[in-house]
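Q: pasting the structure only:
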C-alpha cells in the first residue's frame, strides 16, 4: 500500500497552483472521478457548493476525462474561493504536463492563466490600503 502512495506523490507528477494566499498541490490518479482535498471528500470540504465543484472539475470536463481520474489535492492558506482557483490551475498545469496536446484546448479557455491579483498592503496614515480617516474641514 505504501509503495502505491509513493508512486502517486512523485515530485515530477505534481501540479502546483496558486491564487491569493492559497497554494495547491494537485495529483492525478487513475480512478472513477473522485475528489479528495486535504484527506477529506471534496464535496464535503467545499461545503457542497456546486459552483466550486464545477470550477474544480472544469479542466477535466474540457478534455472529457472527468470519469477517468481521481483528483487528490493538498491545499493550504487563503479561503475556499482562492483554494478552488488554485486547485483548478494546478490541475490544468498537471494535465498539460501529462500531454502537450491538452495545452491547445486549455489555453484559449483561460485555465492556464495565473490570477496575479493579491491583497494590497496597508499604508501608514490610512485605515486600510486606501481608506483614509474622515476629513473634517472645520
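A: Happy to help now that I have it. Note that the structure is predicted; figures quoted are calculated from it, not measured.
Q: going by C-alpha atoms from here, please, whenever you check contacts or count neighbours.
A: OK.
Q: show the residue spans covered by the strands in the protein.
A: 15-19, 22-30, 35-37, 40-41, 69-76 (DSSP state E).
Q: what sits up against the third one?
A: So that's strand 35-37. In this structure, residues lying in contact with strand 35-37 by CA atoms under 8 Å, 6 or more residues apart in numbering are 41-43, 45, 70-75.
Q: structure two is appended below for comparative analysis:
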C-alpha cells in the first residue's frame, strides 16, 4: 500500500465482496414445521407459533372467538393474514401474558406478523409497509411522586 489510491482499491473490493455476500433470507422452520415469534404491545407479551393448516387460531388454549369476544379484537388479530393474502392457510397457537385484551390482541398481531415473515421471507415487504413488523413502543407513563396520577396534580385549595 503505497498511497491513498491503493487504499481506495482495497476498500472498494471489500465493499463489492460484502455486497455480494448478502444472501436472501431463508425460512426459519422447526422440526414440526412451525415458525416461532414473540410479539409485544403495551404490557402484553405473546409467544406465537404458526404452521400450515386451516386457519384455526388458538389463544391461551381457547378458540379465538372465545378469548377475543369483541369483533374488533379478532379483526386486529386477522390483519396480517389479510395483508399478506394468507387467510386460512396457517394455524396459530399463541400464549399471551400481561396487559389487557386490547394490548394482547396487538401483541398477537405483532407475533403473527413476525412469524409470517420468518416462514415466508417474501412477505416482509407487504407486512413492513402495513407497519405490522414494528413494535408499538407506547406504554403507560409511570406515576410521579407528589402527583395524583402520572401528570395530574392534586386539587389546589386557595384557603
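A: Received the coordinates, thanks. Note that the structure is a prediction, hence the values are computed from the model and not measured.
Q: of the contacts of strand 35-37 of structure 1 - the most surrounded one?
A: Neighbour tally across these (other CA atoms under 10 Å): the maximum, 26 neighbours, falls on residue 73.
Q: map that residue across to structure 2 for me.
A: Here residue 73 of structure 1 is matched to residue 94 in structure 2, going by TM-score structural alignment.
Q: which other residues reach the longest helix along structure 1?
A: Longest helix in structure 1 by number of residues (criterion: DSSP state H): helix 80-98. Applying CA under 8 Å, 6+ apart, the contact partners of helix 80-98 of structure 1 are 13-28, 46, 52, 55-59, 73, 75-77, 102-103, 106, 111-114.
Q: what's around residue 83 of structure 1, how many residues?
A: Neighbours of residue 83 of structure 1 using other CA under 10 Å come to 27.
Q: also residue 23 of structure 1?
A: Neighbours around residue 23 of structure 1, by other CA under 10 Å: 22.
Q: distance of the residue lying closest to residue 79 of structure 2 once chain neighbours are set aside relative to residue 76 of structure 2?
A: Among residues not flanking residue 79 of structure 2 along the chain, residue 109 sits closest, at 7.3 Å (CA to CA, 6 or more residues apart in numbering). The gap separating residue 109 of structure 2 from residue 76 of structure 2 is 7 Å, by CA to CA, to the nearest Å.
Q: likewise for residue 52 of structure 2?
A: 20 Å.
Q: if we can go back for a sec, buried ones in the longest helix of structure 1, by neighbour count?
A: Neighbour counts over helix 80-98 of structure 1 (16 or more other CA atoms under 10 Å) mark 80-97 as buried.
Q: stretch 7-18 of structure 1 too?
A: Residues of stretch 7-18 of structure 1 classed as buried: 9, 13-18 (neighbour count, 16+ other CA under 10 Å).
Q: then stretch 127-146 of structure 2?
A: Under 16+ other CA under 10 Å, the buried positions of stretch 127-146 of structure 2 are 127, 132-133.
Q: which single one of these is nearest to residue 156 of structure 2?
A: Distance to residue 156 of structure 2 across these (CA to CA) is lowest for residue 132, with 44.3 Å.
Q: so what does that closest one match up with in structure 1?
A: In structure 1, residue 132 of structure 2 lands on residue 111 (TM-score structural alignment).
Q: hmm, that match is touching residue 59, no?
A: Yes - with contacts counted by CA atoms under 8 Å, residue 111 of structure 1 reaches residue 59, the gap being 7.1 Å.
Q: and residue 99 of structure 1, how many residues sit next to it?
A: Neighbours of residue 99 of structure 1 (other CA under 10 Å): 9.
Q: give me the aligned partner of it over in structure 2.
A: Using TM-score structural alignment, residue 99 of structure 1 lines up with residue 120 in structure 2.
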